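**Q** Fold the stuff below for me.
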Amino acid sequence: MDPRLCAQDIIRCDLCEDRVVQMYCNLCPMNLCMECVGRHIFDTTKKHDVVPFDLRRSRLLFPQCQTHSEENCEMHCEDCNTSVCPKCVISEKHKRHHFKSLQELVTTKKESIEKERKRLKKTVYSKFEDIVTDIETQLAEIDGEYEKLTSEVTIHGEEWQKEIDKVIEKNKEEINKMRNQHRDALNKHLNDVRKLVADVQQSLSETEDILQSREITRSLSYEIKSDKFTKLPSKLIVKFPVFTGNNNQDQCSQLFGSLSALSITTEEHGYTMKTPEAVFCHQVKPLLDKPELITTINTGQLYSVICLSDEELWTCRNDEIIKLDNLQGKLLKSIRTKSGNHPRDIAVTRRGDLVYTDPDTRTVNIVKNKEIQEVITVQGWRPLYVCSTSSGDLLVTMNNDDYKQSKVVRYSGSSEKQTIQFDSEGQPLYSFDYCKYISENRNLDICVADNRARAVVVVNQAGILRFRYSGHPSTTKGSFSPYGITTDSQSQILTVDRNNHCIHILDQDGQFLCYIDNCNLRFPWGLCVDTRDNLFVSEWDSGKVKKIKYM
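**A** Modelled structure (predicted):
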C-alpha cells in the first residue's frame, strides 16, 4: 500500500509530495522538506517566513464567505469594508477596489491588542494596585494616629482635677466616633477602587484570551476599552482631627480644649495615571551625548543631597545642621539634630517629611512640624543610610557593633518588615563598611552602593540577588569607588565613582550605558534626581551641589 494513502502516514512536503516535512512557511502557509525550501523561496516577490516545522504558527481560521459559501475569505475590501473570498475579488461588484490580506490585518490588530494588554498591565492595573496599597496604608495608620490623639487628650486631662473626667470621656467618644467615620469612609472608598480593579482584571483576561484565540472575528470585533480606565477615581482626602489643649483651669468644660472636626473630602485629580510616554520613557528621553551643567549651588562641605521638590534641596554635612536651600543657594530652613550628632544620611518621605539617621544613638528620626521623633531604634546595630520607597516604607543599611556584619532592613513605620543580608548560598550580600548608600528603583529593585566591596549590589523586592556591578572594563581594576546612588524615571541606576570623579549610568539590568565625566566634578559624593530627571551631585571637596541635565 502506498504509505501516502495510509491513515497514519507522516506529514509530507506540499511541493514534492514525497519527502518528510521538516520546514514550514508561515506566510504561504506550506509544509516543506529541506530540499524544496530553496525552490519555494525563489519567488522573491514575497517575504517568505520559513521556520522549523515545530516552530510554525497555527493556521488562522478564515471566515466563510457570505456570497460563496464554499470559499473562505482571505482578503479585505477597503472600499466596501468587508471580508471577501478570491471569487469576490475578481467579481464585478469589487472591480477596481483595493484589497488587503486578512492575515496582515489580523496581525496588525493583534499587535494593537498586545499594546492594549501591556498598557492595561503596566499602566492601568499597576496604578489601581498602587491606589489600593495607598488606601490600605492609610487604614493601617488610623489606629496609630488616633491612639496618639487619644494619648494627647489623656495626658492633658491628667493635669486637671477629677471634675473634668466627664469632659475627657466626651472627647474620647468623639474621637472613637470620628475614627469609625474615617474607617468607614476609607473602607467604602477601598471597595469602590477594588471594583474598578476587578474590571481592569476582567479586561486583561479578555485581551489575553483574544491574543491566544485563532478566531479572526474575535480579534477584529474587539473594541479598545482601556481609555475608559484612564480617568482614575477621586482621591479621598481625610484630615486627622487635631487636639488643642488649654491650660487655663477656670472654666473646665469650655477651656479644657476641643477637637477639630474630622475632614473627609475627595480630590478629583488626587491620583494621576502614567502616560504611555512615561511608561516607555526610554523611547522619549535618550541619554545626551554630552551632559550639561545647568547650575552650581554653594552649600558647604557635603555628605548627602535629596530633593524636596524641583526647586528645593535638603543637604547634610559633618555637623549637626541639616539645611534646606533653593536652587539659588538661599537658605530656607535649617534643622538641628536631636542629639547634636551629625546625621549619616537623609531622605524625604512620600509626604515630604525629612528623615535622618543617627548611628551614635542607633536611631532613624523623622521631622514633622518642626518636631523630631525617633521612629526607629535598634539594638546591637547602627543605622547608616536610608531611602524612602514608593510604598512609603523606609529601607535602612546598617552595621552591627562587632564590625563584622551588614544588612538592609525594610521598615513600615517603626515595624521591621524584611531583612536582606545573605544570598541564596548563605554568603553575605554586603561587605562591612560605613558607606552604603541605598535607593529603590522603579521596578522595586533595591540598589546599594557598597564602597568597600567596590560594587553596586542590586537585589529584587524579595531580597534575591540580581547582579553586582564592579565598574566598566575601561576603569582601572579596583579603582571603582561607589558612594551616592539614585535611580531615575527610566529605571536607570546612577552611582558616584568618587575617586575617578565621574558618574556611572547603568540600565536596570546592570548594563553600563555611559559616564558623566565632563562637568568638572571633584570628589562627587551624594546623588538625587528631581521629577524631571535632572541630576543633583554633591561634591565633598568643594561643598557644592551641581545640577546636571543628562537626558
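
**Q** hey, let's count contacts and neighbours off CA atoms from now on
**A** Noted.

**Q** Just give me the neighbour total for Thr486.
**A** Applying other C-alpha atoms under 10 Å, we find 27 residues neighbouring Thr486.

**Q** Which of the helices or strands spans it?
**A** Using DSSP states H and E, Thr486 falls within strand 482-487.

**Q** now the other sequence, so there's something to compare against:
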Amino acid sequence: MDPRAQDVLLCDLCETDPLQYCCEHCDINLCTDCVSKHLSDSSKKHKIVPYHLHRKFTPKYSTCLKHADKDCEMYCESCHIPVCITCISSGKHKAHDLSDILEKLSSKKQRIQKDLEELENKIYPRYTEISSAVQTEKAEVETNYGKLATTADQQGKVWHREVTAIVNKRKADIVETKTKHLSLLDKQADEITHRMTEINQAILEMKNILDTNDISLTSTYKSRNDEFNKLPPKIKVTLPSLSLPTINTETLNEMFGLLTSLSVTTVKTLLDEPRLTATIDTEYIQLSSVSCLSEDQVWTCSLNNKTMKLLNLQSKLLTSIQTKSENEPRDIAVTRDGYLVYTDTRDGTVNLIKNKQIQTVITLQGWIPLSVCCTAANNLLVTMVSDDRNQSKVVRYSGSTQKQSIQFDDQGRPLYSSGGYYKYISENRNLDICVADRSASAVVVVNQSGKLRFRYTGHPSNTWQSFTPVGITTDSQSHILTADCDNHRIHILDQDGQFLRYIHCDLRRPLGLCVDIRDNLFVAECRTAEVKKIEYL
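**A** Here you go, the predicted model:
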C-alpha cells in the first residue's frame, strides 16, 4: 500500500472513495455517490454540507434529552449540563449561570489540549523514567543480594570453624570430667575394698582365736565391730550438663555454653519414719507462715495479728516487729543476708526489715501480693493476684526492679488459678519455681525461664480425698515438700514431680513450711498455732 494513502480521508459508508461531504446531524463523512444513499433514510434529520479543512471546528450539537427536536446550544454552569432554548424559556434554569455552548466547547478543548500536552511531554516521560529506574534497581538488587548471600556463606564458614573448635574443646572437657568422675568412684571403691580386706583379716584372726586355747591371744583380742559398723559415706556425683544461654554475638564460647563443674554432695535418704524433734508454741490464735533464720530460730506470722515473732526452739520470744501499715502480714521469708521480708495484701506492698527498720521495696498497682520467697541469687519471687481476682502470676524482683513475669504457658493458657489467696512459693535447688496453688488443687512447677515443667495434683492412687496444697518448700536434695492442709499431712516429691511419701507426725492443718540448712522441716500448724520441727532425712 502506498503510505501516502494514509493521508487520504475516505467515505465512512463505502470506505473506498475520498470524502467530499458530511452530514452534520449524523456526524458521518460521505463521498458524492453515497450522499443519496444516506439521505434515503427519512427516519432521521439530515444536513449535508461540503467537507472542508475546518470541518473539525464545526460543532456537533447534542440533542436535548427533554426536547428531542432541539439542539443544546447553551450550557448551564449551575447544573453542569448542555441545555436547549426551550429548557431555558421554561424557567427551570432561572437565575442560573448560562454560557454559549461553543465557548464552553472551546474552553474545554483548550483544557484538554493542555492536559494532552502535559501527559505527553511531562507526565508520561516521568513514568518512563521511573520504570527504567525500577528495572535498573531490580538488577542492582539481584547483584547486591547475591553479594550478601556470598558474605553470609563466608561468615558461615568462619563460624563453622569456630563452632567446630568449641565442640572439640567441650568434648575434651567432657572426657576430662568423666575421668575425674571415674577417679572419685575408683577412690571410693578402693576404700571399700581396703575395708573389706581388713574385715576379712579380722574374721580370720577371730576364727584362729576360737580354734585355739592360747590364753595370750584370747586376752589381747580387741573388738573392731564398732569401727566396721561405721560404713563409709556414700557420695553422689551429679553429672555435669551443658548450659545453653540465649545466643548472642559477644563470644562464640558463651553462645555455645559452658560445661558445669562436678557437683559432689552427700546423699540423704528419706527416713522410714519421720521424727518430731521440737515443738514451738507461738501463742497466736492461728498460725500461717514460718521461715528459718537459723537451725534453732524461726520467724512466724499470723493472718489475724500484725506482729511477727522470732522464736527459738524453746518457744522463747527473741524479737517481735509490727508491720509498717499495722495490717496483718500475708507471708514472710528470710533473705540470704538474714533480713526478714513480708507481704502486705491490704496496701499492696512487699517490705524488707533491716535492724528493725522497715523499708517498702515493692509497691504494686492493680495487683495484690500474696506469698514471697528468696532465691539462690538473692532475688525475690512474689505470687500475686489482680485486683479484680481474674488473673494470677509470679514476678521476680531484684531489689525494687521487676526482672521477670510468669503468667502463661506456651499455648497462652494461665499457669495459675485466678482466685484464692493461698499461693505459697519456693525455688528449688535446680532453680525451678514451685507454687502451691490451693484453688487449682495443684503444685505448679516451672523452670527458671518460666516454662511449665509439670503439675502435681496429688498421689495418683488417691481418688477420694481432695488435694489442698498450701505451704511449700524444697531441700538440699531438690525434694519438693507441700502441706496438704485438709488432709493433715506433707507430700514429698522428687524434682520431677514423682510422689515419694507422706509425712504425718500427727499434724493438724499444716500451712506454712520451711527447711533449715540441715534439711530439718519446720511446719506451721494453723489449728494449734504451733511450729513443729521434723527430721525426715
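
**Q** okay, and the strand holding Thr486 of structure 1 goes to which residues in structure 2?
**A** Alignment of strand 482-487 of structure 1 against structure 2: residues 469-474, by TM-score structural alignment.

**Q** Residues in contact with the matching stretch: which ones?
**A** When contacts are defined by C-alpha atoms under 8 Å, 6 or more residues apart in numbering, stretch 469-474 of structure 2 is touched by residues 289, 422-429, 434-438, 441-443, 480-485, 510-515.

**Q** For the stretch 301-450 of structure 2, which segments count as strands?
**A** In the stretch 301-450 of structure 2, the strands defined using DSSP state E, counting those that start in this stretch lie at 305-312, 317-322, 331-334, 340-344, 349-354, 357-363, 367-374, 380-386, 392-398, 401-406, 423-427, 433-437, 442-446.

**Q** and those strands as CSV, adding mean neighbour count?
**A** Listed next are these as CSV, based on neighbours: other C-alpha atoms under 10 Å:
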stretch, mean neighbour count
strand 305-312, 20
strand 317-322, 13
strand 331-334, 26
strand 340-344, 25
strand 349-354, 20
strand 357-363, 14
strand 367-374, 25
strand 380-386, 23
strand 392-398, 21
strand 401-406, 15
strand 423-427, 28
strand 433-437, 27
strand 442-446, 24
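
**Q** Which among the ones you listed is found nearest to Pro125 of structure 2?
**A** strand 401-406 (59.2 Å; C-alpha to C-alpha).

**Q** on average, how far is that closest one from the matching bit in structure 1?
**A** Its aligned residues in structure 1 lie a mean 0.3 Å from strand 401-406 of structure 2 after superposition (mean C-alpha distance after the TM-score superposition for structure 1).

**Q** Could you tell me the angle between that strand and strand 433-437?
**A** Angle between the axes of strand 401-406 of structure 2 and strand 433-437 is 60 degrees (criterion: axes from the mean of the first three to the mean of the last three C-alpha atoms, to 10 degrees).

**Q** what does Tyr75 of structure 2 align to in structure 1?
**A** In structure 1, no residue is paired with Tyr75 of structure 2, using TM-score structural alignment.

**Q** helix/strand/coil for the nearest residue to Tyr75 of structure 2 once chain neighbours are set aside?
**A** Excluding the flanking residues, the one nearest Tyr75 of structure 2 by C-alpha to C-alpha, 6 or more residues apart in numbering is Pro82, at 4.3 Å. What DSSP: H, G, I helix; E, B strand; the rest coil gives for Pro82 of structure 2 is strand.

**Q** burial count for Pro82 of structure 2?
**A** Neighbour tally, Pro82 of structure 2, other C-alpha under 10 Å: 23.

**Q** shouldn't it be in contact with Cys76?
**A** Yes - shown here, Pro82 of structure 2 and Cys76 form a contact pair, counting by C-alpha atoms under 8 Å, at 6.2 Å.

**Q** contacting residues for the aligned partner of Gln405 of structure 1 in structure 2?
**A** Here Gln405 of structure 1 is matched to Gln391 in structure 2, going by TM-score structural alignment. Contact partners of Gln391 of structure 2, counting by C-alpha under 8 Å, 6+ apart, are 385, 414, 417-419.

**Q** most surrounded residue in the residues you listed?
**A** Neighbour counts for the contacts of Gln391 of structure 2 peak at Val385, which has 24 neighbours (criterion: other C-alpha under 10 Å).

**Q** nearest residue to Gln352 of structure 1 other than its sequence neighbours?
**A** Rather than Gln, residue 352 of structure 1 is Gly. Leu308 (6.6 Å).

**Q** just Cys316 of structure 1 next, same as before
**A** Distances taken as C-alpha to C-alpha, 6+ apart place Ile322 nearest to Cys316 of structure 1, at 4.8 Å, with adjacent residues excluded.

**Q** gap between the alignment partner in structure 2 of the one you found and Lys324 of structure 2?
**A** For Ile322 of structure 1, the aligned position in structure 2 is Met308, judged by TM-score structural alignment. Note on Met308 of structure 2: its distance to Lys324 of structure 2, by C-alpha to C-alpha, to the nearest Å, is 11 Å.

**Q** Looking at structure 1, which helix is longest?
**A** When structure 1 is parsed with DSSP state H, its longest helix is helix 165-212.

**Q** following that helix, which helix or strand comes up?
**A** Downstream of helix 165-212 of structure 1, the first helix or strand assigned by DSSP H and E is helix 216-221.

**Q** In structure 2, what stretch matches that following helix?
**A** Aligned by TM-score structural alignment, helix 216-221 of structure 1 falls on no residue of structure 2.

**Q** what angle sits between the next helix or strand after that helix and helix 165-212?
**A** Downstream of helix 216-221 of structure 1, the first helix or strand assigned by DSSP H and E is strand 235-239. If you take the same axes, to 10 degrees, strand 235-239 of structure 1 sits at 160 degrees to helix 165-212.
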